[in-house]
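[1] Predicted model, plus sequence, below.
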Amino acid sequence: MTEYDTETQVTDAQQAALRLANVDEETRNAALASIADAVRDNTETILDANASDVAEAEAMLDRGEYTQALVDRLKLDDAKLEGIAEMIESVTGQSDPLGRTLEARELDADLELYKVAVPIGVVGTIFESRPDALVQIAGLALKSGNAVILKGGSEASESNRVLYELIRDATSDLPDGWIQLIEAHEEVDRLLEMDDSVDLLMPRGSSEFVSYIQNNTQIPVLGHTEGVCHVYVDTAADLEMAEDIAFDAKVQYPAVCNAVETLLVDADVAEAFLPDIVERYEDAGVDLRGDAATREIVDVGVATDDDWETEYGDLELSIRVVDDVYEAVTHINAHGSKHTESIITDDTDHAETFMTSIDAASVFHNASTRFADGYRYGLGAEVGISTGKIHARGPVGLAGLTTYKYYLEGDGQLVATYAGEDATPFTHDALDGEWTPGRLSGE
């Protein structure tokens, strides 16, 4: 990969962003199709690079420097690469997020105001060991007309480099510099200083990492932090359903941020529910710990105060018995990460109380937390899952990578006409229809 200094890369991305914003949807979709083809056509090259990363990561695991969850997230195989290609194709199939009229209003006759969706500009992303995240983020940035600067974890450096080069070469018809890869930690520090050129940063990692980024830059930050997710089994739960959901939420893929980390069980059903789910968890190799009330019913380890706020990212789970839905809500709002929470119940009042009282990006009723995902939500893919509230929340897809402009179409109007005692009043009537250039002149 050709080496460039970070400032040059960001400048190139900034210039590319201005041109990419005017690339039509057909061209962007064709470029996305080329990326999907490149992934499929270069499977062996990608897997060879990934094998090098995995071998080094496993050596670090043996030395106790990496976790098994990190190694699991790092690994690619034929099925994952096909999933990456299909994800890009799903982004291609999404509606164009650009040029949509979000709101339209007549200020007066032949004076019309349109609020229109446009790209953010230059987006910087710093993400963890999953190399598929690089392709996912690049695809979403391209579809939404944004230039993107990518910084993956050093543990995935070989995989990221190959994927970046494939994407860059597959999109050679797009404005040069729309995608950039930085690799060194010092490049990140330089990037954080470039608030005049970078429009948004999207870090994915621990709360400490996201806080570091937020505290060391003036660039707006949309953080993807850990997922301390909960499943609450209510007194009115269908226990067979609850068991299946609680198991899926932990075991189906424990290394991801939407996997459950704490299981809350209503005291009224704890004795009936816990023995079977604990046996099922233990058969799957889950390391369990619980509060005193849980340990009176099942033989599990002791849960500490730290466990309630820990994202294990592995086959580990904490269990707590609560008195009712209100205590479940209190526990989650105190210890959760505002990611994804689920209640299992047949009582609609309890479901409503839980769902409206929980402060989280996603709140589910009778469903696994693992559904919190941009692809599963029908967003095509996601840049990350935002646990904040501004400007995007939950899985951040194409809409989260856009902002808007106001377009005013007039016919020679002057502000003086609307000032003073004899001023013409504004109509401020809502308008239907989309903005098009030269709308009033009939061009």
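    Looks like it came in fine.
[2] drop to CA atoms for contacts and neighbour counts, all remaining ones
    Noted.
[3] name the helices or strands packed onto the longest helix along the chain?
    Counting residues, the longest helix found in the chain (DSSP state H) is helix 43-62. Applying 3 or more Cα pairs under 8 Å, 6 or more residues apart in numbering; DSSP states H and E, one finds that helix 43-62 contacts helix 68-74, helix 157-170.
[4] what's it in contact with?
    39, 66-68, 71, 74-78, 81, 155-159, 162-163 (Cα atoms under 8 Å, 6 or more residues apart in numbering).
[5] how far is that helix from where the chain is centred?
    Its chain's C-alpha centre and that of helix 43-62 lie 25 Å apart, by Cα atoms, centre = their mean, to the nearest Å.
[6] tilt between that helix and helix 157-170?
    On the basis of axes from the mean of the first three to the mean of the last three Cα atoms, to 10 degrees, helix 43-62 is oriented at 160 degrees to helix 157-170.
[7] List the buried residues in helix 43-62.
    Within helix 43-62, the residues scored as buried using 16 or more other Cα atoms under 10 Å are 46-47, 49-51, 53-54, 57-58, 61.
[8] Stretch 197-214 now?
    For stretch 197-214, by 16+ other Cα under 10 Å, it's 197-207, 209-210, 213-214.
[9] if I look at the residue sitting nearest the centre point of the chain, how far off is Ala49?
    Geometric centre of the chain, nearest residue: Gly384, 1.6 Å, by Cα atoms, centre = their mean. Going from Gly384 to Ala49 by Cα to Cα, to the nearest Å gives 24 Å.
[10] for Ala259, same thing?
    Distance check for Ala259 against Ala49: by Cα to Cα, it reads 28 Å.
[11] try it against this one:
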Amino acid sequence: MTNIREIIYNLGKNAKIASQLIRSVDITKKNIALKNLKKNIELNADKIIEENSKDLDNAVKKNLSPPLINRLKVNKDTINGLIKSINIILELPDPTGKILHEWTQPNGLKFKKISVPLGVIGVIYESRPNVTVDAACISLKSGNALILRGGSDSFYTSKFLVEIISKSFDEAGIPKNIIQMIPTTDRKAVDHLLQMTEYVNVIIPRGGKSLITKIKSTSKIPVIKHLEGICHIYVDHEADLEIAKKVILNSKLRRPEICGATETLLIDEKIKQKAKDLIMPLKELGCEIRGDKFIQSIDKSFINASEADWSTEYLDKILSVKLVNGINEAIHHIQTYSSGHTDCIITENEDSFKTFYNNIDSAIILKNASTQFADGGEFGFGAEIGISTDKLHVRGPVGAQHLTSFKYIIHGSGHERP
């Protein structure tokens, strides 16, 4: 049997060839491929859910946590979400071939800076099979080849989705191997992928902290990191408390298992008598509250928050809560514990917002809105490969327009450099 290294290197070689061929494919053909995919997902919806049930059965046998199982689950709503994303991506302009800047030098040389695809992208993800479709669509739209490595938890779902995607793209005449999936769950496959500097241009990991740390330390290829989402909400003393209640509830409990879910709530001590009103709706919906001494005094079911809680991404119905002495202490807490993902302030004071914005160095800052808007779809990108907590190349949701680089074109008329 062919060894794993050979399998992965063949994927890389094929992807590089495909990445060169896709550059000459126009946006019309790409959009036909996306329409084919939308049609084939609709036609195969029941089969997708059937394959997903195999992954869900395995997840139960492995005693995965309920939040992880929720991330893994595909149902009719998930299918509808994929269709909605594809429709939005269809409407997006081609992010490649755009003139980003042009100018003429005094010597008459004419310069253009033009957007181009990155090339070959390796996406490594864990238990979210929707990433398979999202990554394929925005990679195609931006003219990139894609190598996918889904986690063992979502293997059956992702494998079948790749079959549908490949069929859809083939029907539109898209170059073969524009999307490939690593056909094994053996972890050695990832190790080989991370060394293929001659074939792969960038690695995008989506998963837990341990996955990101391993890839960052092992990869010889540039990595666009998606670190954990330790997201905060600070309720200022000049907040509209009705807005605060709604935003806190949605930020934590709409989908507690996603990276945009709030994990820590900070309340200005000037409104500490309103803290119960802000927190109890969460408790009533089954959220565990871990807090400081004052927060614990509100309800006997609230437990002590340890030092570790302030830096924990729960991805579950758990929230750490703390009183702070004004906006400066809130900022200090967030600066200490934030992962640089998404942070929010609830306030009616514009100066307070400006202070918060200028001092919190996260990819996404919200005012009076749920942290769960940290999503490429909500940004109008159609989908995302991840939410980058890096500062170089791309920051925040990574959509099709972010999977590009640029090159310069210079026009002369026999110019010679003196």
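    Sure, I can see it. As the structure is a computational prediction, the values presented were derived from the model and not from experiment.
[12] pretty sure Leu107 of the first structure is in contact with Asp429, am I right?
    Yes. Applying Cα atoms under 8 Å, one finds Leu107 of the first structure in contact with Asp429, separated by 6.9 Å.
[13] Neighbour count: these two, which is higher?
    Leu107 (19 against 13; other Cα atoms under 10 Å).
[14] Check which helix or strand that one maps to.
    Using DSSP states H and E, Leu107 of the first structure maps to strand 101-108.
[15] And the helices in the stretch 301-443 of the first structure?
    Under the criterion DSSP state H, counting those that start in this stretch, helices of the stretch 301-443 of the first structure are mapped to 325-335, 348-357.
[16] for the first one, packing partners?
    Contact analysis of helix 325-335 of the first structure by 3+ Cα pairs under 8 Å, 6+ apart lists helix 348-357 as its packing neighbours.
[17] The shortest one too?
    Contact partners of helix 348-357 of the first structure among helices and strands, from 3+ Cα pairs under 8 Å, 6+ apart: helix 325-335, strand 340-344, strand 362-365.
[18] Try it again at 7 Å.
    helix 325-335 (3 or more Cα pairs under 7 Å, 6 or more residues apart in numbering; DSSP states H and E).
[19] What span of the second structure is the helix it packs on aligned with?
    On the second structure, the counterpart of helix 325-335 of the first structure by TM-score structural alignment is residues 327-337.
[20] for stretch 149-158 of the first structure, same thing?
    By TM-score structural alignment, stretch 149-158 of the first structure lines up with residues 147-156 in the second structure.
[21] One more: stretch 186-202 of the first structure?
    Aligned using TM-score structural alignment, stretch 186-202 of the first structure spans residues 188-204 in the second structure.
[22] Quick one: end-to-end length of that stretch, please.
    Its first and final residues considered, stretch 188-204 of the second structure spans 17 Å by Cα to Cα.
[23] try stretch 114-125 of the second structure
    Taking Cα to Cα, stretch 114-125 of the second structure runs 31 Å from one end to the other.
[24] quick one: stretch 86-96 of the second structure to chain centroid distance?
    In terms of Cα atoms, centre = their mean, the centre of stretch 86-96 of the second structure is found 18 Å from the chain centre.
[25] mind checking how far stretch 342-351 of the first structure is from the chain centre?
    Stretch 342-351 of the first structure sits 27 Å away from the centroid of its parent chain (Cα atoms, centre = their mean).
[26] what residues does it touch?
    230-234, 236-238, 242, 325, 363-369 (Cα atoms under 7 Å, 6 or more residues apart in numbering).
[27] now do 6 Å
    231-234, 236-237, 242, 363-366 (Cα atoms under 6 Å, 6 or more residues apart in numbering).
[28] same check, this time on stretch 115-129 of the second structure
    19, 71-72, 96-98, 142-151, 153-154, 158, 200-207, 403-406.
[29] Filter those down to the buried ones and hand me the ChimeraX line.
    Listed next is the ChimeraX selection for buried residues among the contacts of stretch 115-129 of the second structure, using 16+ other Cα under 10 Å:
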select :19,71,72,96,97,142,143,144,145,146,147,148,149,150,151,153,154,158,200,201,202,203,204,205,206,207,403,404,406
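[30] if I line the two up, what does Thr27 of the first structure land on in the second structure?
    Matched to the second structure by TM-score structural alignment, Thr27 of the first structure sits across from Lys29.
[31] Please report the distance of its match from Pro95 of the second structure.
    Distance from Lys29 of the second structure to Pro95 of the second structure, by Cα to Cα: 15 Å.
[32] okay if I get the contacts of stretch 342-351 of the first structure as JSON lines plus distance to Thr345 of the first structure and neighbour count?
    As requested, the contacts of stretch 342-351 of the first structure are arranged in JSON lines below (distance: Cα to Cα, whole Å; neighbours: other Cα atoms under 10 Å):
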{"residue": "Val231", "distance to Thr345 of the first structure": "11", "neighbour count": "31"}
{"residue": "Tyr232", "distance to Thr345 of the first structure": "9", "neighbour count": "30"}
{"residue": "Val233", "distance to Thr345 of the first structure": "7", "neighbour count": "32"}
{"residue": "Asp234", "distance to Thr345 of the first structure": "5", "neighbour count": "28"}
{"residue": "Ala236", "distance to Thr345 of the first structure": "5", "neighbour count": "16"}
{"residue": "Ala237", "distance to Thr345 of the first structure": "4", "neighbour count": "21"}
{"residue": "Ala242", "distance to Thr345 of the first structure": "8", "neighbour count": "24"}
{"residue": "Val363", "distance to Thr345 of the first structure": "13", "neighbour count": "22"}
{"residue": "Phe364", "distance to Thr345 of the first structure": "11", "neighbour count": "18"}
{"residue": "His365", "distance to Thr345 of the first structure": "7", "neighbour count": "20"}
{"residue": "Asn366", "distance to Thr345 of the first structure": "7", "neighbour count": "19"}
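[33] And those, which is closest to Pro175 of the first structure?
    Of all these, Pro175 of the first structure sits closest to Val363, with 40.2 Å by Cα to Cα.
[34] so what's that closest one up against?
    Val363 of the first structure makes contact with 340-342, 355, according to Cα under 6 Å, 6+ apart.
[35] Please pick the buried ones from these.
    Among the contacts of Val363 of the first structure, the ones that count as buried by 16+ other Cα under 10 Å are 340-342, 355.
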